[in-house]
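Asker: this is the structure alone, sequence omitted:
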């Protein structure tokens, strides 16, 4: 079963900060609930895991991530990930192309992903796979945006600089700090919670049409 998603998300951050974060593969992976980089093989190959809960069942996937292309001029990233459930009953793969584009003083995250699942995971997901994948993407972007906010200078922040005529001086503590890193995503992806979010959004749209 394959799902193709093409989305554009506005981000309240500069394009330079967004691109800086996008180049950090471990941080990007950490924005996906339940996902984690476990090993960096080399500059373009990683090993990782993602854990998904479907009611009482917990599925843990282990796989490989390849950075196919990292284009600084286009500020784009191309990743391919492949993995299998540790029980050997399911397999999944993802082909992702993402880019950040300037939009005024802020920027946009533009992405296209192809997600393919087979085995038990595909049979459990069924027709909900597409909507659930969209909810997963929304959670990922929300976490990505939160990390970006942690990179933005806070109002009143004073850049560190050496006094005139001094060289080799140590930077002095500043009265204002950059916002701390956000709380980590949940250790596992709750598939039923995502399914409920899909149903909730569908009901909201249904009643909106009736009252229009």
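Answerer: Received it, and whenever you're ready, just let me know what you need. Since we're looking at a predicted model, the values are computed, not measured.

Asker: switch to C-alpha atoms for all contacts and neighbour counts from now on
Answerer: OK.

Asker: can you map out the helices along the chain?
Answerer: Assigned by DSSP state H, the chain shows helices spanning 15-22, 25-30, 120-125, 129-151, 191-211.

Asker: gap between the longest one and the chain center?
Answerer: Right, helix 129-151. When distances are taken as CA atoms, centre = their mean, to the nearest Å, helix 129-151 is centred 5 Å away from the chain's centroid.

Asker: elements contacting that helix?
Answerer: strand 2-11, helix 15-22, helix 191-211 (3 or more CA pairs under 8 Å, 6 or more residues apart in numbering; DSSP states H and E).

Asker: report the buried residues of the shortest one.
Answerer: It refers to helix 15-22. 15, 17, 18, 19, 21, 22 (16 or more other CA atoms under 10 Å).

Asker: with the longest one instead?
Answerer: Neighbour-count burial for helix 191-211 flags 191, 194, 195, 198 (criterion: 16+ other CA under 10 Å).

Asker: and that helix, how far out from the chain's middle?
Answerer: Computed by CA atoms, centre = their mean, the chain-centroid distance of helix 191-211 equals 23 Å.

Asker: pasting the second one now:
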């Protein structure tokens, strides 16, 4: 069962700073909800362990995250796939694009797609959709807070 989630964040940092953060495994690990580890395998591939609770099901997913369609510092696609044992699988991705909003701010737009299968898919579309939306907006809000905060610290240093 697949769904599409769209959103936008205004980040108080220049495009280059935001782009660097989007490619930084430490930043991604801190912002991916439930991420327990994110290990760099190459410049565009990471091994990930994510623990999530969707409704009554709590699952630990082992999988990977891949960056494709790189067009620095304007856009890329981030996609991930994880297997959660009996809980099933989850895969998703987001097309992320950056646009300058004056010299010190960036508009980050995303269109995310999510798909789940196995036991989780039986939970019902509404629950999965609301959880996916929550996770996507949480990732981008945390990412925004982290990058804006880092930009402010750099200015005051």
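Answerer: Cool, the structure landed. Note that this is a predicted model, so its numbers are computed, not measured.

Asker: please state their TM-score.
Answerer: TM-score of the superposed chains, computed with TM-score structural alignment, normalised by the length of the second structure, equals 0.85; 156 aligned residues with a CA RMSD of 2.3 Å.

Asker: picking that back up, redo the helices and strands packed on helix 129-151 of the first structure as a markdown table? Include distance to residue 127 of the first structure.
Answerer: Formatted as a markdown table, these follow (distance: least, CA to CA, whole Å):
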| stretch | distance to residue 127 of the first structure |
| --- | --- |
| strand 2-11 | 10 |
| helix 15-22 | 31 |
| helix 191-211 | 11 |
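
Asker: nearest to residue 138 of the first structure, of the ones you listed?
Answerer: strand 2-11 (9.0 Å; CA to CA).

Asker: what's the mean gap between the closest one and the aligned bit of the second structure?
Answerer: Strand 2-11 of the first structure, aligned to the second structure and superposed, deviates on average by 1.4 Å (mean CA distance after the TM-score superposition for the first structure).

Asker: from memory residue 86 of the second structure sits against residue 120, does it?
Answerer: No - with contact defined as CA atoms under 8 Å, residue 86 of the second structure does not reach residue 120; the gap is 9.1 Å.

Asker: which ones are touching residue 52 of the first structure?
Answerer: 34, 58, 59, 60, 188, 189, 190, 191 (CA atoms under 8 Å, 6 or more residues apart in numbering).

Asker: before we move on, back to that, which among the buried residues of helix 15-22 of the first structure gets closest to residue 3 of the first structure?
Answerer: Proximity of those to residue 3 of the first structure was ranked by CA to CA; the top entry is residue 22 with 23.0 Å.

Asker: how near is the closest one to residue 210 of the first structure?
Answerer: Using CA to CA, to the nearest Å, one gets 41 Å for the distance from residue 22 of the first structure to residue 210 of the first structure.

Asker: next one: residue 192 of the first structure
Answerer: 27 Å.

Asker: could you do residue 199 of the first structure as well?
Answerer: Counting by CA to CA, the gap from residue 199 of the first structure to residue 210 of the first structure is 17 Å.

Asker: equivalent analysis for residue 9 of the first structure, please.
Answerer: 28 Å.

Asker: and for residue 47 of the first structure?
Answerer: Distance from residue 47 of the first structure to residue 210 of the first structure, by CA to CA: 48 Å.

Asker: what do you get for residue 79 of the first structure?
Answerer: In terms of CA to CA, residue 79 of the first structure sits 42 Å off from residue 210 of the first structure.

Asker: got TSV for the helices of the first structure, with distance to residue 73 of the first structure too?
Answerer: Shown next, in TSV, are the helices of the first structure (distance: least, CA to CA, whole Å):
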stretch	distance to residue 73 of the first structure
helix 15-22	11
helix 25-30	18
helix 120-125	37
helix 129-151	20
helix 191-211	36
